[in-house]
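>>> Coordinates only, no sequence provided:
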């Protein structure tokens, strides 16, 4: 990892208390289609904080103009607690649709003190010792852990979804300057092979995602930040 980036993150840590900060980020949603890479909709990430409890929501959907080409929506909710700087999940839900076809619709309740999680379909999953997150709250975990350990190149989490609990590796590939609305933004680039996920985390916004690239099946999606509000 670039030494300059390590120094910047270390400075930010020394001048800020490591704690979740409520925010809302609005994103443009792009998809690779037969017609090219198109801005087909919007996405919103909202983090709410109440004492040590967090509720993290995301909603992505195509605009009405593009629904005939690709009608997609996804709602996610992640609930948990921040304890000693660690993200501890207690609940996760997903509803994903393509047109009227429901691709995913499930909830997971996590009972950390008994080391298991239970899905809305009745399946139970064993949790091993260590940090457990979901596919949404992993953004929060990465933000916290990269700030605390700016010299590490790899972070491993237990990630829960409808298929169970898996150990996933997130690799810090280094620094990358990206341009959004003619503004240069210094980011840390993180990649997860298993999720086909690439994140650009803003160094000056507590390592919150400003660009998210995700491959879902045969479709590639990219979310690019257009507006960010802290303590909203």
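That came in fine, so what should we check first? These figures come from a predicted structure and were not determined experimentally.
>>> Only C-alpha atoms from now on, for both contacts and neighbour counts.
OK.
>>> which element is residue 58 on?
Assigned by DSSP states H and E, residue 58 belongs to strand 53-62.
>>> ditto for residue 139
Per DSSP H and E: residue 139 is located in helix 138-148.
>>> Tell me the helices and strands packed up against that helix.
If contacts are counted by 3 or more CA pairs under 8 Å, 6 or more residues apart in numbering; DSSP states H and E, helix 138-148 sits against helix 3-15, strand 86-98.
>>> what's the spacing between the first one and its chain's center?
The gap between where helix 3-15 is centred and where its chain is centred comes out at 22 Å by CA atoms, centre = their mean, to the nearest Å.
>>> here comes the other one, which I'd like you to weigh against the first:
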């Protein structure tokens, strides 16, 4: 005999609730979870309880969807805000980079000018040191020249007084002595010329050496003259020279 849903009637010995739960695993899980009240007979669920459960689930899903939409909107707003902040920060960083590059260019230009200025300062310092050196050399040469001039003045005074003595000796001494005096006068004249040249060239050391040589030659000439005079006369000679104030033997 055909029964329910085109099949045989269910066997009365089988539990209708168990048969329903075996066909619907989802309903069985709901039954065991206790979320949906069971039928008072214990055989399955009531329609109202399933509808109430579905409505509650729908409300929960709607609430969750609303929360999800809100979170998604908030996330989109946060992402947009972060994007704007990132773009603004990138613009600020780009501005800072541009300013830093411009400042770097300015400092590079200042550095180049400082390098040129330093080079100019080095040249000026070298020129200053050179001028200071030349000034010191000039002062030294000037001092030496002044010293030589004083020596020359003294030598000129000595030569003048010596010429006076020589003029006196030419008249009163022998011809040999007169010739020696002429030779000495010539030597003195040459000495004066050489001393002037040395002074003009600021060669103080050579001039001093030469003056010492002059003194040595003068001593030799005086000794030679003394020998000639001693052979010419053995008596004292009255000396009228400005440099000789007493009677003495010529030496």
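That came through, no problem. Here the structure is a predicted model, which is why all the values come from computation and not from measurement.
>>> Quick TM-score on the pair, please.
TM-score of the superposed chains, computed with TM-score structural alignment, normalised by the length of the first structure, equals 0.20; 69 aligned residues with a CA RMSD of 4.7 Å.
>>> just to revisit the earlier point, give me whichever of the helices and strands packed on helix 138-148 of the first structure is most buried.
strand 86-98 (a mean of 20; mean count of other CA atoms under 10 Å).
>>> List the buried residues in the helix or strand that that one is followed by.
Next in sequence after strand 86-98 of the first structure, counting helices and strands by DSSP H and E, comes strand 101-111. Within strand 101-111 of the first structure, the residues scored as buried using 16 or more other CA atoms under 10 Å are 105, 107-110.
>>> got it, and stretch 157-167 of the second structure?
Neighbour counts over stretch 157-167 of the second structure (16+ other CA under 10 Å) mark 159, 162-163, 165-166 as buried.
>>> In helices only, show me those.
Per DSSP state H, helices hold the following members of those: 159, 162-163, 165-166.
>>> Surely residue 144 of the first structure touches residue 82?
No - contact between residue 144 of the first structure and residue 82 fails when scored by CA atoms under 8 Å: they sit 10.0 Å apart.
>>> So which of these two has more stuff around it?
Neighbour totals were compared for residue 144 of the first structure and residue 82, and residue 144 leads with 21 against 18 (other CA atoms under 10 Å).
>>> From residue 209 of the first structure, how far off is that one?
Residue 144 of the first structure sits 12 Å away from residue 209 of the first structure, going by CA to CA, to the nearest Å.
>>> the inter-axis angle of the next helix or strand after the helix holding residue 139 of the first structure versus strand 101-111?
Per DSSP H and E, helix 138-148 of the first structure leads on to strand 154-161 as the next helix or strand towards the C-terminus. Strand 154-161 of the first structure runs at 110 degrees relative to strand 101-111, counting by axes from the mean of the first three to the mean of the last three CA atoms, to 10 degrees.
>>> Return the list of helices and strands in contact with strand 154-161 of the first structure.
strand 132-134, strand 164-180.
>>> I'd like to check what contacts the helix or strand following the last one. Which residues are they?
Sequence order places strand 183-192 as the next helix or strand after strand 164-180 of the first structure, per DSSP H and E. If you take CA atoms under 8 Å, 6 or more residues apart in numbering as the criterion, strand 183-192 of the first structure is touched by 5, 168-179, 197-204, 207.
>>> Buried residues, strand 183-192 of the first structure. List them.
For strand 183-192 of the first structure, by 16+ other CA under 10 Å, it's 185-192.
>>> can you list those in a markdown table and add distance to residue 46 of the first structure?
Formatted as a markdown table, the buried residues of strand 183-192 of the first structure follow (distance: CA to CA, whole Å):
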| residue | distance to residue 46 of the first structure |
| --- | --- |
| 185 | 21 |
| 186 | 22 |
| 187 | 20 |
| 188 | 21 |
| 189 | 21 |
| 190 | 21 |
| 191 | 22 |
| 192 | 22 |
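>>> State the distance from residue 165 of the first structure to residue 23 of the first structure.
Note on residue 165 of the first structure: its distance to residue 23 of the first structure, by CA to CA, is 28 Å.
>>> what secondary structure does residue 213 of the second structure sit in?
helix (DSSP: H, G, I helix; E, B strand; the rest coil).
>>> on that earlier part again, hmm, who's touching the strand holding residue 58 of the first structure?
29, 40-49, 70-82, 136-137.
>>> What about those residues, which are in helices?
Per DSSP H, these never map to helices.
>>> Give me the subset of the residues you listed that lies in strands.
29, 40-49, 72-82 (DSSP state E).
>>> Can you select the buried ones from the residues you listed in PyMOL?
Buried subset of those, written as a PyMOL selection, criterion 16+ other CA under 10 Å:
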select buried, resi 29+40+41+42+43+44+45+46+47+48+49+72+73+74+75+76+77+78+79+80+81+82
